[in-house]
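In: model the following, please.
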Amino acid sequence: MTSFLYRLGRSAFRKRRWVLLLWVAVVAVVGFKGLTAAAGSDDSSSMPGIESQKAFDLIAQRFPGAAADGAGARIVFVAPDGQKVTAAGNREAIEKTVAEAAAGGQVASAVDPFRANAVSEDGTTAYATVTYKVTGKDLSDGSRTELQRALGDARKAGLTVESGGDAVAAQTEAGGIGEAAGVLVAALVLLVTFGSMAAAGLPLLTAVIGVATSMMAILALSSAFGLSSSTGTLATMLGLAVGIDYAMFIVSRYREERGKGHTSLEAAGRATGTAGSAVVFAGLTVVVALAGLSIVGVPMLTKMGLAAAGAVLLSVVIALTLVPALLGFWPDAVLPRALHRRIRKSRGAGAATSTGAASVSGAAAGPGAGAGPRESRWARFVLRRPLPVLLLSVVGLGALALPVADLQLGMSGDEAKPTSTTERRAYDDLAKGFGPGFNGPLTIVVDAQGAPDATGAVNTIVKKIAATDGVVSVSEPRFNQAGDTAIVSATPSTSPTSKQTENLVHTIRGERAGLESATDATFQVTGTTAANIDVAQKMQSALIPYLAVVVGLAFLLLLVVFRSLVVPVKAAVGFLLSVLASLGAVVAVFQWGWAADLLGVEQTGPIMSMMPIFLVGIVFGLAMDYQVFLVSRMREAYVHGQSPGRAMVTGFGHSARVVVAAALIMMSVFSGFVTAGESMIKMIGFGLAIAVLFDAFVVRMAFVPAVLALLGHRAWWLPRWLDRVLPRVDIEGEALTRADVEGKALTGADVEAEATAHGDTPGAQPSERSRETAGI
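Out: Now for the predicted structure:
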């Protein structure tokens, strides 16, 4: 593989114009297809295999039109202290507000609270429901403005008026200035790391090209494969992350090879052959993690995972082709100033090589050019004291992982939003006026097709559910046209996210067997609250199989890459430590409330159901990136004859600074989401940022070198029979150290001979042809 990638890098460098034109054509074609493609259907709510989804499908079948997907808004009215909403003046203002809301252009209906019995027992609170003809994403700004204008009359009358629902939530911007700040910090980290605007900008440029192309491809395929706008969320996040990482590692290795005295052409080939090999296998581990999301059995997750996997593959291809091509246009611009000055001085003095590489051999090339003093100092410290470092890292991460034992999954709603939002205030007003369970009613679907007396069977089931502890009230059953199916709404006494409500759902379902035998009818529990409970259980049960699959497949890949039994095991253990520690930190902050005020978390509650799966998938990919790039340099030094300890120090010094830079970039990007207004966005941003912190700085910088230092030669041991079976991939560039690679490195003499053949004289400025041959 190294030889193939070496030739690929040289070819892309030499034929840079054709490579650039090819990528411009690809971006143009994919962009045109994406912008002109029909929108895909949004099936993100589909969750097969759970009872609440089966009940929802039954409602859609037996009650045609009942499962309308139009947006909805709930207007909550609260009377001033000492008054009631039923007072003449208040009632008149409420009725006027509802009538004005009903007159909106996209409104299907608006229900008066006094006609719908939507007034609290104490008369202090009432609510009106507004239903729209279109979905939330299709609701116009004018319709939202009309709704807010309608609320003004009731407020003028002295009533407190708040609103909730997806029609209102669509107005809420989840973003914050932190996202832009995160990208800015990432650019600054690249600039500080490389000391060159070109070297810092090239990874950002190629990453943006990759993300834009991926998103346009997702849009182009949205109609054919049922992809929605949310499908590209993970693809954007990971495409940007690995796109920067992969390009940065190749640019870093290119600078290192130039510092060793190689021509720009040869350096591009060697960087693509060595760092490019690591990019390929790092990308494969990420693809394994993302494609593994399909085993969860959730269509949305499967599509998001596969789309993100495609984005990662595209990032790999861009890193292997477009990056060396762009280096061909500006071969010296990405170099540090010291090396750049040496090359220009060498050219001016008429050096033998047109790039001046021969005279600057061994010059510092910035990150990756050699073992940095700080990095090597830390590596030598770990080499001297491996056991304390190992114990401290394991014990520290283990302690941070302890809160995971209390992990509670769920889906928070308006109660998790800041109190500055009208949705949160409407939620609180309804809970105060109608009880904490009012915001999360349970929908019971009774199927009495097989019962001789459908009405009697439904009434028997309703009475039993109403008598269940924890149920405050049960609505009158609403039958379908055939009279064999009914829908009932049951209001719990506790909030939707409480453990008591979850237990109540299980209790009601546990009564089904006895009622079925007594009535010849059956029922299912659905609704938002029950669906959230079912999804949480599905995600929790899928987490362990998902971990087993991705870690197992990654073990096989790393076994092939490093030809060692210990290194893949160490990588898997380190990854599990970082993931568990980050989940523990998320539980401590967002569920227990530790330091929640510092992050602006106003309401603690269950952890988002998909958070652990997302965290495992994304962090696994990034962790394996850092593992491959860091340890491959250690193995490269070991294969080339260094002792295990010395190889660890050498590899650490070569790669640590770039790995740290990559981790800081990812932490900056992810931390930007912590400033968002939505608690769920905060949770994702915090979880990913803290996971990268633990994995890059604790696991890869302490745990990994400590294990290697303790094991010595045994770390690279592989049984002979397994060594014969495994394919050889030469990720360390062993083939490039021998003279048997097709298209050998160009020396100064080669360049001089090539220049003379095209009419250039040694010491003069090279012609365009000789410049291209030499790689200038």
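In: alpha carbons only for contacts and neighbour counts from here, please
Out: OK.
In: from the chain's centroid, how far away is the helix or strand encompassing residue 221?
Out: For residue 221, the host element (DSSP states H and E) is helix 197-225. Put simply, helix 197-225 sits 16 Å off its chain's centre (Cα atoms, centre = their mean, to the nearest Å).
In: equivalent analysis for stretch 585-593, please.
Out: 19 Å.
In: do stretch 649-666 as well
Out: On Cα atoms, centre = their mean, the centre of stretch 649-666 falls 22 Å from that of its chain.
In: re earlier: show me what the next helix or strand along the chain from the helix holding residue 221 is packed up against.
Out: Following helix 197-225 in sequence order, the next helix or strand is helix 232-259 (DSSP H and E). Judged by 3 or more Cα pairs under 8 Å, 6 or more residues apart in numbering; DSSP states H and E, the packing partners of helix 232-259 are helix 197-225, helix 264-291, helix 299-329, helix 611-639, helix 644-671.
In: second chain to compare with the first, below:
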Amino acid sequence: MFRALGNLASRRPWFVIAAWVVVAVGVVAFAPALQTTQEESEFLPDHYESVKATELQSTEFPGATTPAAILVFERADGAALTEDDQAEVGRIAEELGPRLGKETFVPQVVTITPDGQPQLAEDGLAQLGVIGLAEGATGFDPQAFEDGEALREDLADLTDGTDLEVQSTGSVLQGLDSQDSSERSLAIVGIATIVLIVGLLAIIFRSVIICLMPVVIVTLVSMIATGLIGWANEAFDLKADSSIETILVVVLYGIGTDYILFFLFRYRERLRQGADTRAAVVHALERAGEAIASAGGAVIVAFLALLLSSLGIFQAIGPALAIAVAVTLVAALTLVPAVVTVLGRALFWPSKKWRREPEAARFAQAGRSLGRRPGVFAAASGLLMAVLALFALQFSPSFDFSASLPEDVESTQALETFQDHFSAGASEPVPVIVRADEGGTLEESALESYAAALGEAEGVDQVYPPQLSEDGSTAQISLVLAEDPASDAAMKDVEGPIRDVAHSEAPEGTEAYVGGTPSVFADLQDAMARDYSVVFPVAALVIMVILALLLRSLVAPWYLMAAVGLGFAATLGATVIVFQHIGGDEGLIFMLPIYIYLFVTALGTDYNILMIARLREEAREGRSPRDAAAEAVKHAGPTIAAAGVILAGTFASLMLSGNSLMMSMGFALSFGILVAAFVMSMFFTPALTALIGHAAWWPGHGDEKRPGHGSDAEDSTASVPGTSEPGTSEPGAEVSAGR
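Out: Modelled structure (predicted):
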């Protein structure tokens, strides 16, 4: 199969290149834009209590959902608001309403509480204006963000010439600031990723064309992948969070560059043996194609396991990343060989050192040491990962996407100002929706007693009077919590005492649902616990099957996956140390363990395959398990080092985004890749294989010496990913040789 692809790409390179360009133009012209959301409740299935509460609230009390915007008014000189200032706030609110976009915002700014009192801080230094959503509006669509921009412009005009200053926050404004932040992050991460890849390739190859080739190819691939993802999201109503575009950039450039490296090193090796360009392309794809396909297959399978998640965010992210990797994989097997064929030996210009085989002295020395003392290397590398893994038990999940916003955006500053003057829970009262059984109506006396009971619940600061729906069948009781609604403390209060009281004290013949942000967070926590128990084992099982088929062994997949699991736990533990213990964060975004698990499992498995495949090849040459491990580290080590450094570097670029979610994810994924490359695959896996010996290959015994093995350079490579001709250095040897 891979030889056939090589023949196609080398004989008709311009046809292959033209086909990719035509597809890219078509996708860009007709594919829908990639839409994202930050509304956490959209990620949950309908059977969760918070979702039921939101649906009832939007139906029976339109405009009373999470505030679209919160306006915080202060005097410019910091003094207390006078009666004239309060009147000015009323004027601004009255004039602002009609100026707002009617498709999104309710044409009214509320400056009084449900019980008719001005929304003035106890210290008299600030006053609030609250804006709800129009019926049917989500607050997280492009129209909402356009209206949010118009709102801020109108506020600037209306406060001009007064003694007042105003800051705006709330769901729409936080979404707007998050969108702007994501766009800046995307630009920063994209530039940093490209600069990093170009710099590393320049060090490895000393070629101008090779430095630019991944940038051009991956840019073309990203256009197609993004369009296909947009179609998939539209067809299956998938909802991804706003971080997906930034993650896609890193995944496409990082993994795409790795696959290009796998091919280029094979291509160069064949050229050194005297083959012409076309023959070298066919040979390189025949030998590297299986490595690339197995690497991509493991990553795609891991991402598709997210379809088993109960959360819409993962159901969207999984296919999105799988599509991106699949397009990258196809490009590596078709477009890359075609481009290399067209460029020929000019690909390496201006360097001429590619003709000489470098020596991997450092890796050879490390390999000899491991071969002599595999037990020491296995114990040391395993102990290092185990110690870090202990800290994974202290992982504290955070479910607040708005907490990842930079500190310098207006919505964050407005929220800080709000919390300086008002009760922490006043920014978003938690609704309790009470609905009478079918055909029934609610009695006001029973509702008042119910509201009093809710007011006694732990964590509740204040209870607003019940609001009845038009038909009298549904009521809303708003609770002001003692804690910030986005905090872990508020979530614990809601999932514990508040829900307990809401359910047990509900009037007879009714059913109660607790909604709001902390209720969403509580349900997200339950959903994540379920997903961990399903997604993790399924992804591990499928990858184990792939390993068993590739290695033709029932033993090796078990300890390889155990090593990957240990690498995952060590990565999560290191992230907890850096961000929770050293950085002082209360928690890390809840989706982080899933991302770490999938990337470290999939990519760590790829590096394990490269190492153990080379080890088996050396064993087939007649070497003992320890000598085979030593040679495998010498030859496969540089490959893994080059791939690991580039991929870890691309993930590390996420830390430049200024977004706390992206920073923690960038650190975790880059650290995980480094652990997978330089601890797990480089030392732990070959050391364990050397200790287990021939039993590692049961029942296939693929490590046994075969008659005539190695006698022909063309036939001497084992038919598993990552192998190479005896005596040649694996891809990336230049990293250690300095060429």
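In: how big is the offset of the helix holding residue 221 of the first structure relative to the second structure?
Out: Mean deviation of helix 197-225 of the first structure from its aligned counterpart in the second structure after superposition (mean Cα distance after the TM-score superposition for the first structure): 2.7 Å.
In: now the helices and strands packed on helix 232-259 of the first structure in a markdown table, with distance to residue 188 of the first structure and mean neighbour count?
Out: Below are those laid out as a markdown table (distance: least, Cα to Cα, whole Å; neighbours: other Cα atoms under 10 Å):
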| stretch | distance to residue 188 of the first structure | mean neighbour count |
| --- | --- | --- |
| helix 197-225 | 8 | 21 |
| helix 264-291 | 23 | 28 |
| helix 299-329 | 20 | 24 |
| helix 611-639 | 20 | 24 |
| helix 644-671 | 9 | 25 |
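In: got those helices as a markdown table, with distance to residue 409 of the first structure columns?
Out: Formatted as a markdown table, those follow (distance: least, Cα to Cα, whole Å):
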| stretch | distance to residue 409 of the first structure |
| --- | --- |
| helix 197-225 | 30 |
| helix 264-291 | 21 |
| helix 299-329 | 17 |
| helix 611-639 | 9 |
| helix 644-671 | 22 |
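In: for residue 541 of the first structure, find the nearest of these.
Out: Nearest to residue 541 of the first structure among these is helix 611-639 (10.9 Å), distances taken as Cα to Cα.
In: wait, doesn't residue 655 of the second structure sit right on residue 668?
Out: No: here residue 655 of the second structure lies out of contact with residue 668, judged by Cα atoms under 8 Å, at a distance of 9.9 Å.
In: the more surrounded of these two?
Out: The residue with more neighbours, out of residue 655 of the second structure and residue 668, is residue 668; 30 against 22, by other Cα atoms under 10 Å.
In: need the counterpart of the more buried one in the first structure.
Out: Counting by TM-score structural alignment, residue 668 of the second structure lines up with residue 687 in the first structure.
In: in the stretch 1-150 of the first structure, which spans are helices?
Out: All helices of the stretch 1-150 of the first structure, identified by DSSP state H, counting those that start in this stretch, fall at 2-14, 16-36, 51-62, 88-102, 141-156.
In: so of those, which one's packed in deepest?
Out: Across these, averaging neighbours per residue (mean count of other Cα atoms under 10 Å) puts helix 2-14 on top, at a mean of 24.
In: who does that one touch, helix- and strand-wise?
Out: helix 264-291, helix 299-329.
In: in the second structure, what stretch matches the strand or helix carrying residue 771 of the first structure?
Out: Assigned by DSSP H and E, residue 771 of the first structure belongs to helix 768-774. Following TM-score structural alignment, helix 768-774 of the first structure has no partner segment in the second structure.
In: returning to what we had before: which of the helices and strands packed on helix 2-14 of the first structure sits closest to residue 214 of the first structure?
Out: Nearest of those (Cα to Cα): helix 299-329, 5.4 Å.
In: after that closest one, which helix or strand is next?
Out: helix 337-348.
In: what angle sits between that next one and helix 232-259?
Out: 50 degrees (axes from the mean of the first three to the mean of the last three Cα atoms, to 10 degrees).
In: mind listing what's buried along helix 337-348 of the first structure?
Out: By 16 or more other Cα atoms under 10 Å, the buried positions in helix 337-348 of the first structure come out as 337, 339, 340, 342, 343, 344, 346, 347.
In: for stretch 389-400 of the second structure, same thing?
Out: 389, 391, 392, 395, 397, 398, 399, 400.
In: and of the residues you listed, the nearest to residue 262 of the second structure?
Out: Distance to residue 262 of the second structure across these (Cα to Cα) is lowest for residue 389, with 31.0 Å.
In: how about that closest one, nearest residue that isn't a chain neighbour?
Out: Excluding its sequence neighbours, the residue lying closest to residue 389 of the second structure (Cα to Cα, 6 or more residues apart in numbering) is residue 570, at 4.0 Å.
In: contacts only, for that neighbour.
Out: Contacts for residue 570 of the second structure (Cα atoms under 8 Å, 6 or more residues apart in numbering) come out as 385, 386, 387, 388, 389, 390, 391, 392, 672.
In: swap the cut-off to 6 Å and go again
Out: Taking Cα atoms under 6 Å, 6 or more residues apart in numbering, we find residue 570 of the second structure in contact with 385, 388, 389.
In: can you tell me what it aligns to in the first structure?
Out: Taking TM-score structural alignment, residue 570 of the second structure has residue 581 as its aligned residue in the first structure.
In: mean per-residue distance, whichever strand or helix holds its match versus the second structure.
Out: Per DSSP H and E: residue 581 of the first structure is located in helix 566-586. For helix 566-586 of the first structure, the mean deviation from the second structure after alignment is 2.1 Å (mean Cα distance after the TM-score superposition for the first structure).
In: can you tell me what residue 399 of the second structure aligns to in the first structure?
Out: Using TM-score structural alignment, residue 399 of the second structure pairs with residue 411 in the first structure.
In: can you pull the contacts of that match?
Out: Residues counted as contacts of residue 411 of the first structure (Cα under 6 Å, 6+ apart) are 532, 608.
In: try it again with 8 Å
Out: By Cα under 8 Å, 6+ apart, the contact set of residue 411 of the first structure is 497, 532, 536, 606, 607, 608, 609.
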